[in-house]
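Colleague: structure here, sequence nowhere to be found:
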């Protein structure tokens, strides 16, 4: 489990509390843990897109489960971030179809262009580059996910343009909203 030393301000405000309560209401009282994944999404979205150990502890307290039950989930799924990330996180698919079509080379190219290693964030806080498992768009390989958007049939030119658009503020990132 990766642990960050970065400090995070925990702010479970009235709106977030209401959203958590609404999510919990979909499950029987003795099955509150079933709401863990959507609650983690909401809490992460409200906290600069990452979950510190202290914030994970707070989620466990709210749901009424052991902190280790939260840590297990957060450390298993790549959609939960355990350290601060850049405003734009390039998640390159690295499974078979994308790898065969050059995703690993494109990820290395992107890291070199941005001056980071995989999993690192640029000094300006704009970009993080990571490799992830299958994103389910094999017919459009190579591809990456940026926020809620898939960027498909990638080339170095398309990566360059995407980086330029992000730097120019032309890329709108939508937060994932969990609905029932």
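Modeller: Good, I have the coordinates. Just so it is clear, the model here is predicted, and its values are computed rather than measured.
Colleague: only C-alpha atoms for contact and neighbour calcs from this point on.
Modeller: Noted.
Colleague: for residue 22, see how far away residue 58 is.
Modeller: For residue 58, the distance to residue 22 equals 17 Å [C-alpha to C-alpha, to the nearest Å].
Colleague: who's more crowded, these two?
Modeller: Ranked by neighbour count (other C-alpha atoms under 10 Å), residue 58 and residue 22 place residue 58 first, with 17 against 14.
Colleague: give the contact list for residue 43.
Modeller: For residue 43, the set of contacting residues under the criterion of C-alpha atoms under 8 Å, 6 or more residues apart in numbering consists of 12, 16, 51.
Colleague: need the next SSE after the helix or strand it falls within, C-terminal direction.
Modeller: When elements are defined using DSSP states H and E, residue 43 is found to belong to helix 36-45. Heading C-terminal from helix 36-45, the first helix or strand you meet, by DSSP H and E, is helix 53-63.
Colleague: closest to residue 125 among the contacts of residue 43?
Modeller: For the contacts of residue 43, the residue nearest residue 125 by C-alpha to C-alpha is residue 51; the value is 16.8 Å.
Colleague: give me the distance between that closest one and residue 105.
Modeller: Distance of residue 51 to residue 105, computed by C-alpha to C-alpha: 30 Å.
Colleague: quick one, which of the two is more surrounded?
Modeller: Neighbour tally, residue 51 and residue 105, criterion other C-alpha under 10 Å: the higher count belongs to residue 51, 27 against 13.
Colleague: pick out the residue closest to the middle of the protein.
Modeller: For the chain, the residue lying nearest the average C-alpha position, counting by C-alpha atoms, centre = their mean, turns out to be residue 79 (4.1 Å).
Colleague: what secondary structure category should be reported for that residue?
Modeller: Secondary structure of residue 79, reduced to three states by DSSP: H, G, I helix; E, B strand; the rest coil: coil.
Colleague: next one for the comparison:
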């Protein structure tokens, strides 16, 4: 059976979205380049990309609905079904997973009674596991509408979603204040973030990511050999840089149980 044409937006909604769409399209020399932000725009209207939204994008850009659908279904940032006010993403890539991300994800699935990509009955939370968000310094990381909640535990993540469902004010670990998914989508479409404090908010790298920069600036102490058996050789105090690869060490120092001594220049 052929699919029925997608319904249109109500006249007042279409007029409002068309004004925003024309502003977005005007930023690009080729109108079809505006498709990604236009999909965010229609997502901000209903919380996901509907057939009506895709038809609207096609009409504004003089594309076929097939061309728009191909893009909307390719990128995971576009939702294809109703989703929650808060997209709660748990990083389950390697580092976050071994630091507790898998345990957090399992805890939230059980606590919320939903699976990956599913939404709670009250329409508040959509849970999903996400790919790396470049916050490995703060693993395990949970993101809510793409704002960071660092160094989480199953207990803290459970409290986080409970507070969101209860309408409590929740502050991200760093970055901009939290907003709804629809508000996030509108900002991704290219419109200003008018929330108080959002402009001044910064994320920033964590200590582990900044070690190399500090070393390059000469701000850290000189590297020290770290001996794996626990105690430093006589006369050398513990402490210093944590890496065992920053300076050479003799075989006898690295494995006291099998002293071989250093190799001399003559090969003796």
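Modeller: Yep, it's here. Here the structure is a predicted model, which means the values were calculated and not measured.
Colleague: thinking again about what came up before, with distance to residue 37 of the first structure added, can I get the contacts of residue 43 of the first structure in JSON lines?
Modeller: Conversion of the contacts of residue 43 of the first structure to JSON lines gives the following (distance: C-alpha to C-alpha, whole Å):
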{"residue": "12", "distance to residue 37 of the first structure": "17"}
{"residue": "16", "distance to residue 37 of the first structure": "15"}
{"residue": "51", "distance to residue 37 of the first structure": "13"}
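Colleague: between those residues, which is nearest residue 124 of the first structure?
Modeller: Relative to residue 124 of the first structure, the closest of the contacts of residue 43 of the first structure is residue 51; by C-alpha to C-alpha it sits at 20.5 Å.
Colleague: ok, that closest one - contacts?
Modeller: By C-alpha under 8 Å, 6+ apart, residue 51 of the first structure lies in contact with 43, 44, 80, 81, 82, 83.
Colleague: what do we get in the second structure for it?
Modeller: The pairwise alignment with the second structure assigns residue 51 of the first structure to residue 49, based on TM-score structural alignment.
Colleague: how about the nearest residue to that match, chain neighbours excluded?
Modeller: On the basis of C-alpha to C-alpha, 6 or more residues apart in numbering, the spatially nearest residue to residue 49 of the second structure that is not a chain neighbour turns out to be residue 43, at 4.9 Å.
Colleague: isn't that neighbour up against residue 182?
Modeller: Yes - the pair residue 43 of the second structure / residue 182 is scored as a contact, 6.9 Å apart, by C-alpha atoms under 8 Å.
Colleague: who's more crowded, these two?
Modeller: Taking other C-alpha under 10 Å, residue 43 of the second structure and residue 182 do not tie; residue 43 has more neighbours (27 against 22).
Colleague: got a list of what that one touches?
Modeller: Listed by C-alpha under 8 Å, 6+ apart, the contact partners of residue 43 of the second structure are 49, 50, 53, 78, 79, 182, 185, 186.
Colleague: run the last query once more with 10 Å
Modeller: Neighbouring residues of residue 43 of the second structure by C-alpha atoms under 10 Å, 6 or more residues apart in numbering: 37, 49-50, 53-54, 77-80, 181-186, 188-189.
Colleague: quick revisit: quickly list what's touching both of residue 43 and residue 182 of the second structure.
Modeller: Looking at what touches both residue 43 of the second structure and residue 182 (by C-alpha under 10 Å, 6+ apart), the common residues are residue 188.
Colleague: what's stretch 115-132 of the first structure aligned against in the second structure?
Modeller: Stretch 115-132 of the first structure lines up with residues 113-130 of the second structure when matched by TM-score structural alignment.
Colleague: show me where the second structure has its strands.
Modeller: Residue ranges of the strands in the second structure, as given by DSSP state E, are 86-91, 118-119, 125-130, 142-144, 147-149.
Colleague: quick one: closest of those to residue 251 of the second structure.
Modeller: The closest of the strands of the second structure to residue 251 of the second structure is strand 86-91. By C-alpha to C-alpha, the value is 40.4 Å.
Colleague: how distant is that closest one from the center of its chain?
Modeller: Using C-alpha atoms, centre = their mean, to the nearest Å, the distance from the centre of strand 86-91 of the second structure to the centre of the chain it belongs to is 8 Å.
Colleague: what range does that strand cover in the first structure?
Modeller: Following TM-score structural alignment, the partner segment of strand 86-91 of the second structure in the first structure covers residues 88-93.
Colleague: that stretch: average distance to aligned residues in the second structure?
Modeller: Here stretch 88-93 of the first structure is compared with the second structure after superposition; its mean distance to the aligned residues, by mean C-alpha distance after the TM-score superposition for the first structure, is 1.5 Å.
Colleague: now for residue 21 of the first structure, how many residues are close by?
Modeller: For residue 21 of the first structure, which is what you asked about, the neighbour count (other C-alpha under 10 Å) is 15.
Colleague: which residues touch it?
Modeller: Contacts of residue 21 of the first structure were listed using C-alpha under 10 Å, 6+ apart, and they are 15, 35, 39, 62, 63.
Colleague: out of the residues you listed, which one sits closest to residue 144 of the first structure?
Modeller: residue 39 (25.1 Å).
Colleague: that closest one reaches residue 73, doesn't it?
Modeller: No - with the criterion set as C-alpha atoms under 10 Å, residue 39 of the first structure and residue 73 do not qualify as a contacting pair; they are 11.8 Å apart.
Colleague: which of these two has more neighbours?
Modeller: A side-by-side neighbour count of residue 39 of the first structure and residue 73, using other C-alpha under 10 Å, places residue 39 first with 23 against 14.
Colleague: ok, that one - contacts?
Modeller: So, once contact is read as C-alpha under 10 Å, 6+ apart, residue 39 of the first structure ends up touching 16, 19-24, 33, 45, 59, 62-63, 178.
Colleague: now with 7 Å, please.
Modeller: Listed by C-alpha atoms under 7 Å, 6 or more residues apart in numbering, the contact partners of residue 39 of the first structure are residue 20.
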